[in-house]
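> With the input below, show me the fold.
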Amino acid sequence: MTFAATVLTLYPEMFPGPLGVSLAGRSLARGDWSCNAVQLRDFAPDRHRTVDDTPAGGGAGMVLKADIMAAAVRHVADGRPILAMTPRGRPIAQARIRELAAGPGVIILCGRFEGFDERLFDAHPEIEQVSLADIVLSGGEPAALAILDACIRLVPGVMGAPDSGVEESFEDGLLEYPQYTRPFEWEGRTIPEVLRSGDHAKIAAWRKLRSEDDTRLRRPDLWERHRDVRDQPASGARHDTKEPDQ
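Prediction:
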């Protein structure tokens, strides 16, 4: 099954962009995934191909028109998930990326200017409002590229080793353990001895400990979520505190 990516954008020339090189580019050439960039201005009925207007109530900037955006969405909608890139959206997580990568593809609507007319989302609640992080970009295109890259690398056949996408940051709710390679000594710093021991059990234990420690110190938000999930009662366990019937 080919992973089909459709991007609704004012700048279709930005796609596939960096996704046209390296592993993603080779898999695109093989047909493992496809990329279709659609010009939003094609859905504007006026001769100036206008897609935006001034904010209701006043204010700086321009707002993407609901009627134009909706026409573009309806033109490409085919059952695939639809994401709208906006800083008002929920930051996307690796778990959602993995869900998207396992499906037929994704449609991404790229925001610009001051964002979208909110009525677009009222009329189309199936559109997921997502952001890349708690940052503001000049438009949704760079974020769309990052999300597509995260999805495409999980498409079967894109990465060389089947396990490459498993032992990485966020896959199990933790940051990945630190990595090392030759030379053994560099500027007086050496590779941890356990990684040269050949004892796979000790190596696995060291990596797990470092992953947990680094997450706890660097990303306490992730560590708290991981700990909450880890400490949840096993399925089927009793949750009530009542004494059993006598």
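
> okay, CA-based contacts and neighbour counts for the rest of this
OK.

> Roughly how far does S27 sit from A66?
35 Å (Cα to Cα, to the nearest Å).

> what sits up against stretch 32-47?
Residues outside stretch 32-47 that contact it (Cα atoms under 8 Å, 6 or more residues apart in numbering): 1-13, 15-16, 27-28, 49-51, 68-69, 71-72, 152, 155-158.

> Which members of those residues are classed as buried?
3-12, 15-16, 27-28, 50-51, 68-69, 72, 152, 155-156, 158 (16 or more other Cα atoms under 10 Å).

> What's the biggest helix in this structure, counting residues?
As assigned by DSSP state H, the longest helix anywhere in the chain is helix 200-218.

> Give the other helices and strands that whatever helix or strand comes next after that one contacts.
Of the helices and strands lying after helix 200-218 in sequence (DSSP states H and E), the nearest is helix 220-230. Using 3 or more Cα pairs under 8 Å, 6 or more residues apart in numbering; DSSP states H and E as the contact test, the elements touching helix 220-230 are helix 200-218.

> other SSEs contacting the helix it packs on?
helix 220-230.

> Please spell out which residues along the helix it packs on are buried.
With burial defined by 16+ other Cα under 10 Å, the residues of helix 220-230 counted as buried are 222-223, 226.

> And that helix, how far out from the chain middle?
Helix 220-230 has its C-alpha centroid displaced from the chain centroid by 20 Å (Cα atoms, centre = their mean, to the nearest Å).

> next up, for comparison:
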Amino acid sequence: MRVDVLTIFPEMFEGVFGTSILGKAQNKGIVTLKATNFRDYADNKHSMVDDTPYGGGGGMVLKPEPIFNAVESILSTSDMDASESHSSEIKDEAAHVHQPARIILMCPQGETFTQKKAEELAQEDHLIFICGHYEGYDERIREHLVTDELSIGDYVLTGGEIPAMTVIDSVVRLLPGVLGNATSAMTDSFSTGLLEYPHYTRPAEFRGHKVPDMLLSGHHANVAAWRRKEALRRTWKRRPDMLDQIELTSKDMRWLDEIRREEDRGTDH
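Take a look at the predicted model:
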């Protein structure tokens, strides 16, 4: 996967892209991460990327020219890379079919980002993120350039850089080979439709608090059942709205009845 970020503060991404899971993913060749200063693509001598809004009003609006120019430049290099890759694999009937880039505008007005959206974007070859730092974007960017508008929540930040980092981290960790344990992403909260079950590690007892006996039993089927029930319990207590969005089995329904009774009695589990 290739990920490009358009920003006037590319230095913000240096540490994020070079460390932890994202850094390891790059070192493994699984993903290419690059932040580009779209000020370099401004078509005026002062490299201005914003201007006052037509009709008046406060704040500045991001101009369309530098964004369109930057995206077109990135796409041209991406097309050349894809062409070279295709030429080297032309004899391979199973060669990967190159997909067009998804161009993502980070914006408070956008679709709320979810784990489902992360899983969708993780299937793409090329993602381009646009990060603004002003009152808004020229509407022609929305209408004629971007494919997606994303928001990480109903609040406003000073720019799109931190939201873009959030989305990129969430997407890249889902790529095959990025996480050391292939099942980690599959059992994450939200990936299964439920919040994740509780985790424990050594020691088995810490300051009088013990690990549940079931997890020490070594009985894999029983451990799996315990985890499913505890995931249901945690979801029911913290995010009951999520239970309306997934298909529950008859066993899940029985467990939920047990959980309600146990919680009503205040019993330990």
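
> centre of the chain versus stretch 111-127 of the second structure, how much separation?
So, by Cα atoms, centre = their mean, the centroid of stretch 111-127 of the second structure is 6 Å from its chain's centroid.

> Not counting its own residues, what contacts the lengthiest strand in the first structure?
In the first structure, taking DSSP state E as the definition, the longest strand is strand 82-91. For strand 82-91 of the first structure, contacts defined as Cα under 8 Å, 6+ apart pick out 106-111, 115, 126-136, 140, 143-144.

> what's the helix or strand following that strand aligned against in the second structure?
Per DSSP H and E, the first helix or strand lying C-terminal to strand 82-91 of the first structure is helix 94-101. Using TM-score structural alignment, helix 94-101 of the first structure lines up with residues 115-122 of the second structure.

> residues of that stretch that come out buried?
Buried, per 16+ other Cα under 10 Å, within stretch 115-122 of the second structure: 115, 118-119, 121-122.

> who's in contact with that stretch?
Stretch 115-122 of the second structure is contacted from outside by 127, 167, 170-172, 174-175, 190-191, using Cα under 8 Å, 6+ apart.

> Show me the strands in the first structure, by range?
Taking DSSP E, the strands of the first structure run over residues 3-9, 33-39, 52-53, 63-64, 82-91, 105-110, 127-131, 185-186, 189-190.

> For the first one, what is the distance to the chain centroid?
This means strand 3-9 of the first structure. With Cα atoms, centre = their mean, you get 14 Å for strand 3-9 of the first structure.

> Next: the last one.
Taking Cα atoms, centre = their mean, one finds strand 189-190 of the first structure lying 35 Å from the centre of the chain it belongs to.

> corresponding residues in the second structure for that strand?
The aligned range for strand 189-190 of the first structure is 209-210, by TM-score structural alignment.

> Report the separation between the residue nearest to P16 of the first structure when sequence neighbours are not counted and V106 of the first structure.
Nearest non-adjacent residue to P16 of the first structure, counting by Cα to Cα, 6 or more residues apart in numbering: C35, 6.6 Å away. Distance, C35 of the first structure to V106 of the first structure, by Cα to Cα: 10 Å.

> Spatially nearest residue to the residue mapped onto M165 of the second structure from the first structure (excluding sequence neighbours)?
Residue pairing (TM-score structural alignment): M165 of the second structure is matched to L145 of the first structure. Of all residues not flanking L145 of the first structure in the chain, L19 sits nearest, at 7.4 Å (Cα to Cα, 6+ apart).

> For that neighbour, give me its contacts.
25, 145, 149.

> which residue lines up with K208 of the first structure in the second structure?
With TM-score structural alignment as the criterion, K208 of the first structure pairs with R228.

> G59 of the first structure versus D199 of the first structure, what's the distance?
Counting by Cα to Cα, the separation of D199 of the first structure from G59 of the first structure is 64 Å.

> next one: I92 of the first structure
Counting by Cα to Cα, the separation of I92 of the first structure from G59 of the first structure is 29 Å.

> quick one: which of those two has more around it?
More crowded of I92 of the first structure and G59, by other Cα atoms under 10 Å: I92, with 15 against 9.

> Perfect, I'm done here.
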